[in-house]
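Student: Pasted the sequence and its predicted model underneath.
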Amino acid sequence: MSFECTSYLIFELVLCNLSSLADACIDVTVLSYEWQEFPQRAIELLGGIHHVKSLTLWSNTLDVWNSLVRAFLPTFHNLTHLRIPWCWGLSDDSDQYTTEALMHFLQKLLNLEYLEIPGEFDPESEWSSIVPQCIKFCLKTVRILHLKGSDTELIWLKYFLGNTNVLERVTILCSESLQADSEKQKKINNEVQAIRKGLVSCVVEFL
């Protein structure tokens, strides 16, 4: 029912008969991009968990999969909840989150209803023209973590509010700096309310 993996995949993992898998947490890092055995082991891991319904995926894993095994990503038909945690202790200027990797992964999630992501995704990726099927027709809840209120983060909000037909709730967890800046919160809220006019039933909340 539940599977958690933190590994460099130094050893081969053989996952069999996991059709009942409900939730998984994957934190996989490659020791060297020249290590030839890693891609095959990563592919086998992906195949073993593709029935999962709820997945927590650390950003380094997302980046590794995108770099090494993107062409072999299976389709996750059962996955309805995806969480990409925000890493505590990161500096405010961290750009480790790769938007391109996320967008390519979302294209394999046909029935995703809940998405939780950090605000600090890489703004330089050419991702805005990609709209996965799940965002258009399935995604009901988006939760954005550690929002600082930058222009780049507002682009994220515009992206989700502008490309979905069924979005019901956007929850924004503010960073400490944004929590202390009431004027900035008000400005962001006004911009968000303007964006969501086409989605009158969508609730946008700041926490």
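Tutor: All right, it came through fine.

Student: hey, let's count contacts and neighbours off CA atoms from now on
Tutor: Noted.

Student: In three-state terms, label Tyr33 for me.
Tutor: coil (DSSP: H, G, I helix; E, B strand; the rest coil).

Student: what does the helix or strand containing Ala24 contact?
Tutor: Assigned by DSSP states H and E, Ala24 belongs to strand 23-28. Contacts to strand 23-28, defined as C-alpha atoms under 8 Å, 6 or more residues apart in numbering, come from residues 1-9, 49, 52-58, 60-61, 64.

Student: also this one, for the comparison:
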Amino acid sequence: MTFTVGYVTHWNMVSPSFMYVISNKTIKKLSVTCLNCRYYGTVPRNISFDTPNVVDFNYSDYLRRESPQCHLDSLAKATLDLHFFEDDKRADVTDLISGLHNVKTLHLTSSTVEVISVCCKGGLPVFNNLVDLVFSSKKEGWKVLLPLLIERSPNLKNLVLSTTSVIKMLSIMKCQGYPSEMKHIRYLLVNMECLEVVKVYVAAEMDDTKKMQLTEDLLKFPAASSKLKIQVM
């Protein structure tokens, strides 16, 4: 079953904290778009999702002060398109992002990356099932969020990065030299043409022998930038 929702909410002086609840035990695919409020002068309201069998979730919305409550235990694929409402950055999306922790394929739009970078105040959950990540960004916030997402996604296999930023330096923290980490570092080196310096900070428990091997492996990677220098620290 597929369920699509698109609505415009209107300001209600009697009940300004009105909440929408989408609750269904059989929906498999859920698409919710709540972006019209900006054009109709209305105020975004709180929304919650009680849809434990949804496997495909597409959500476009403006932020609220309170994060949506999510019951999405069966989630396999999610696309988030979140926006600040009138540049209000006091919201918190921690509960929403935590509700996606079982997802296998995650697509974050550029505006969503900015929102999460600023408003996921409780920190990111561990995405143990996340295999495919599509990550888009036009602003600087991605440089903070992407390393955190990679760190929190131990089984990530495929990373698609789309950014218009001209990045010259990249820092990677607490590197263990795991195959999954090396795969993502290689991807970044091959796709970032303006990169000049990569600083790899190894985990505290890594001994000198492993650090030397890590350095040798990194220096063998192809790179899009002819100016690239790799520093293992």
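Tutor: Nice, thanks for sending it over. Predicted, not measured: the structure shown is a model, and the values here were computed from it.

Student: List only those of the contacts of strand 23-28 of structure 1 flagged as buried.
Tutor: Leu9, Ile49, Val52, Lys53, Ser54, Leu55, Thr56, Leu57, Trp58, Asn60, Thr61, Val64 (16 or more other C-alpha atoms under 10 Å).

Student: isn't the first one right next to Ile43, touching?
Tutor: No: at 11.0 Å, Leu9 of structure 1 and Ile43 do not qualify as touching, with contact defined as C-alpha atoms under 8 Å.

Student: For structure 2, which segments count as helices?
Tutor: 94-98, 110-119, 142-151, 179-191, 208-219 (DSSP state H).

Student: Quick one: the strands in structure 1, in order.
Tutor: Per DSSP state E, structure 1 carries strands over the ranges 2-7, 23-28, 54-57, 81-83, 114-118, 141-147, 169-174, 203-206.

Student: Mind putting those strands into JSON lines with distance to Ala101 of structure 1?
Tutor: Formatted as JSON lines, those follow (distance: least, C-alpha to C-alpha, whole Å):
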{"stretch": "strand 2-7", "distance to Ala101 of structure 1": "19"}
{"stretch": "strand 23-28", "distance to Ala101 of structure 1": "15"}
{"stretch": "strand 54-57", "distance to Ala101 of structure 1": "12"}
{"stretch": "strand 81-83", "distance to Ala101 of structure 1": "14"}
{"stretch": "strand 114-118", "distance to Ala101 of structure 1": "13"}
{"stretch": "strand 141-147", "distance to Ala101 of structure 1": "17"}
{"stretch": "strand 169-174", "distance to Ala101 of structure 1": "22"}
{"stretch": "strand 203-206", "distance to Ala101 of structure 1": "26"}
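
Student: Out of these, the one nearest Ile155 of structure 1 is which?
Tutor: Comparison of the strands of structure 1 against Ile155 of structure 1 by C-alpha to C-alpha identifies strand 141-147 as nearest, at 12.1 Å.

Student: which helices and strands sit right next to that closest one?
Tutor: strand 114-118, strand 169-174 (3 or more C-alpha pairs under 8 Å, 6 or more residues apart in numbering; DSSP states H and E).

Student: got a list of contacts for that strand?
Tutor: Contacts of strand 141-147 of structure 1 (C-alpha under 8 Å, 6+ apart): 85-86, 113-120, 153, 167-175, 178.
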